[in-house]
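Engineer: Okay, here's the prediction I keep looking at, along with the sequence it came from:
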Amino acid sequence: MTLFSREQVLNKLQQGHSFYKAELSRIDLQNTNLDKGKFVEAYLKGANLSQASCKGADFTKANLIFAILSGTNLTQAQLCQTELNGVSLDGVNLQEGDASKAIFYDALIKDLNAPLIKLESADLSESQTTNSNFSGAKLNNVKLNKVNYDQVNFSGAQLYEAVAFAAKFTKIILREANLGKAKFIQSTLIESDLTQASLIAADFSKSHLSNVILKQADLLEASFKSAQLNEVDLTEASLFNVDLEGATLSQVNLSDANLQEANLENTIWENGNFSGCNVTGAIFSNAQGLSEAQKQWLQDNGALNIS
């Protein structure tokens, strides 16, 4: 039970009152103005904040588990280390908010507008997100394990050392995003755009990429061991020293890409395009599916262990 009524909360907010560690579970604050309100470590489990204006509000370390956040304006709000497990975010504005180290485990996110948000070291594992905008966001060290994301914009976002084990991404935009040292092991990317993205030393082992654009992307020392790449466009991409051992590559476009010193041992190929590709020092031991013409071209252009 809440210790404050809706009217009491609004009156105290007008007086500049802080709700530090206040018991506000299941309180109905929909359609209210909570701008710059102070709810640090407050207990707001199951609270209804639908259509509330919470611009610049401080929910640091607050408990918002199962809270209802539909149409809520959280622009520039503080949600650092906030617990948002199982929360429903529908049509919420989190632009320039700070949710570093927040927990969104099993959250249901739809039509979220969160450009430039800080989600560094946040945990969004097993969350589901559709039609949302995280452009320019900072998601370094974020956890995205077993998420299901559809039509989400991460253009220009920072996902350095992000971890996304067994995640599914469909129609994701990651143009010019930084995924350096990110781990997307056993994950699936479908119909997604990573043009000019940085994936230096990223790990996509055992992942499945289908109809993915990686034009001019930087995949220096990235790993795609035992991955499946189908209809992937790597035109002008840098794959220097990339590890593709055991990968299956079907209709992959490597025109004008840099495959120098790449490990392509035990790969399986179907309709690959190497036009203008730099394959100097690339190792093709036991590669299968290459045509005789491709083998000859690869050998003539410096690839190794062609058989």
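Structural biologist: It's in.
Engineer: Could you use CA atoms for every contact and neighbour count after this?
Structural biologist: Noted.
Engineer: Please, where are all the helices along the stretch 151-300 of the chain?
Structural biologist: Assigned by DSSP state H, counting those that start in this stretch, the helices in the stretch 151-300 of the chain fall at 292-300.
Engineer: those strands in it, which residues are they?
Structural biologist: 168-170, 188-190, 208-213, 228-233, 248-250, 268-270 (DSSP state E, counting those that start in this stretch).
Engineer: Can you add distance to residue 90 and give those strands back as CSV?
Structural biologist: Listed next are the strands of the stretch 151-300 of the chain as CSV, based on distance: least, Cα to Cα, whole Å:
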stretch, distance to residue 90
strand 168-170, 19
strand 188-190, 24
strand 208-213, 28
strand 228-233, 33
strand 248-250, 38
strand 268-270, 43
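Engineer: could you dump those to CSV with distance to residue 134 and mean neighbour count?
Structural biologist: Shown next, in CSV, are the strands of the stretch 151-300 of the chain (distance: least, Cα to Cα, whole Å; neighbours: other Cα atoms under 10 Å):
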stretch, distance to residue 134, mean neighbour count
strand 168-170, 14, 21
strand 188-190, 17, 21
strand 208-213, 19, 22
strand 228-233, 24, 22
strand 248-250, 30, 21
strand 268-270, 35, 17
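Engineer: take the one below as the second:
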Amino acid sequence: MASLQVHSLRAQDMLQGVDLAQPAYSKAELTRADVEAALQHRENGRNVDLSQKSLNGLDLSGLDLRGVDFRAARMNKTSLAGARLDGAILDQAWLIEADLTGASLKGAHAFASQMQRMKADGADFAQARLAGDLTGASARNANFSGADLSADMKNQSMGLMRAVLRSAVLEGARFRNANLASADLRFARAAGADFSDANLEGADAAGADLTGANWTGAKTEGLDLDSAQIDALAGAALAGAQNMDRARMK
């Protein structure tokens, strides 16, 4: 665990030295019409490539963006509400304060993505791979069933890559069968979340609100619950967790 902590100090810190006010991160080089035209002219069997494009602030809500390559694209404050992003590639994409309310991202791949303060209430991340920074994001009633939010232990050239849900709003979110091993859930607001059959081994949920959560069949060995709020009756399901004596029972 000590090595994880050392790596995590430098992991996912892409914001250091980045000026988000510069045009690449605050302006758009394409319009919604340009994106719609690209989608209409998809070649047979080939996906649309919008990698490394600046799409900041655009209204792309409701579009069918399934399978689109957004690798390293900048979409800060972009509206993707209700859009279909199933199977989309969002590796190293910038989605700071983007709006994905009600969007579908089934099977999407987001590695080293910047999603701080993103709005994703009611979004569907089922079977997605999420190893990005969602600090302060809102994902009330979102679906993460079968998603992989775990740490990537094989490729650590960029530091420890994992889902960072620090201070995220996850009330009522569904994490059934999700992999949250070594994920960062510190201070998350996850009251009423469903963690049934999820893997939370080695995850850090210090200070999180986990009241009313469903732990049926969850793997909680090494889950850090220091100062976390949990139900008094959840003790049996959390037998393998760490710092249970420091948790706040409700």
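Structural biologist: Thanks, I have the structure now. These numbers were taken from a predicted model, which means no experiment stands behind them.
Engineer: TM-score them against each other, please.
Structural biologist: Put the two chains on top of each other and the TM-score (TM-score structural alignment, normalised by the length of structure 2) is 0.77; 210 aligned residues with a Cα RMSD of 2.3 Å.
Engineer: circling back: residue 39 of structure 1: which of the strands of the stretch 151-300 of structure 1 is closest?
Structural biologist: Residue 39 of structure 1 lies closest, by Cα to Cα, to one member of the strands of the stretch 151-300 of structure 1: strand 168-170, at 34.0 Å.
Engineer: So what's the residue count around the aligned residue in structure 1 for residue 58 of structure 2?
Structural biologist: Counting by TM-score structural alignment, residue 58 of structure 2 corresponds to residue 77 in structure 1. If you count neighbours by other Cα atoms under 10 Å, residue 77 of structure 1 ends up with 25.
Engineer: hang on, isn't residue 77 of structure 1 packed against residue 98?
Structural biologist: Yes - using Cα atoms under 8 Å, residue 77 of structure 1 is in contact with residue 98, at 6.4 Å.
Engineer: who touches both of these two?
Structural biologist: The contact sets of residue 77 of structure 1 and residue 98 do not overlap (Cα atoms under 8 Å, 6 or more residues apart in numbering).
Engineer: Figure out which of the strands of the stretch 151-300 of structure 1 is closest to residue 119 of structure 1.
Structural biologist: Residue 119 of structure 1 lies closest, by Cα to Cα, to one member of the strands of the stretch 151-300 of structure 1: strand 168-170, at 18.2 Å.
Engineer: re the thing from before, of all the strands of the stretch 151-300 of structure 1, which one comes closest to residue 177 of structure 1?
Structural biologist: Minimum separation from residue 177 of structure 1 across those (Cα to Cα) falls at strand 208-213, 13.0 Å.
Engineer: can you tell me what part of structure 2 the closest one aligns to?
Structural biologist: Here strand 208-213 of structure 1 aligns to structure 2 at residues 199-204, judged by TM-score structural alignment.
Engineer: what does residue 116 of structure 2 align to in structure 1?
Structural biologist: In structure 1, the residue paired with residue 116 of structure 2 is residue 135, using TM-score structural alignment.
Engineer: For that match, the count of nearby residues, please.
Structural biologist: Neighbour count for residue 135 of structure 1, taken as other Cα under 10 Å: 23.
Engineer: check contacts around the residue mapped onto residue 113 of structure 1 from structure 2.
Structural biologist: Matched to structure 2 by TM-score structural alignment, residue 113 of structure 1 sits across from residue 94. Going by Cα under 8 Å, 6+ apart, residue 94 of structure 2 touches 72-76, 113-115.
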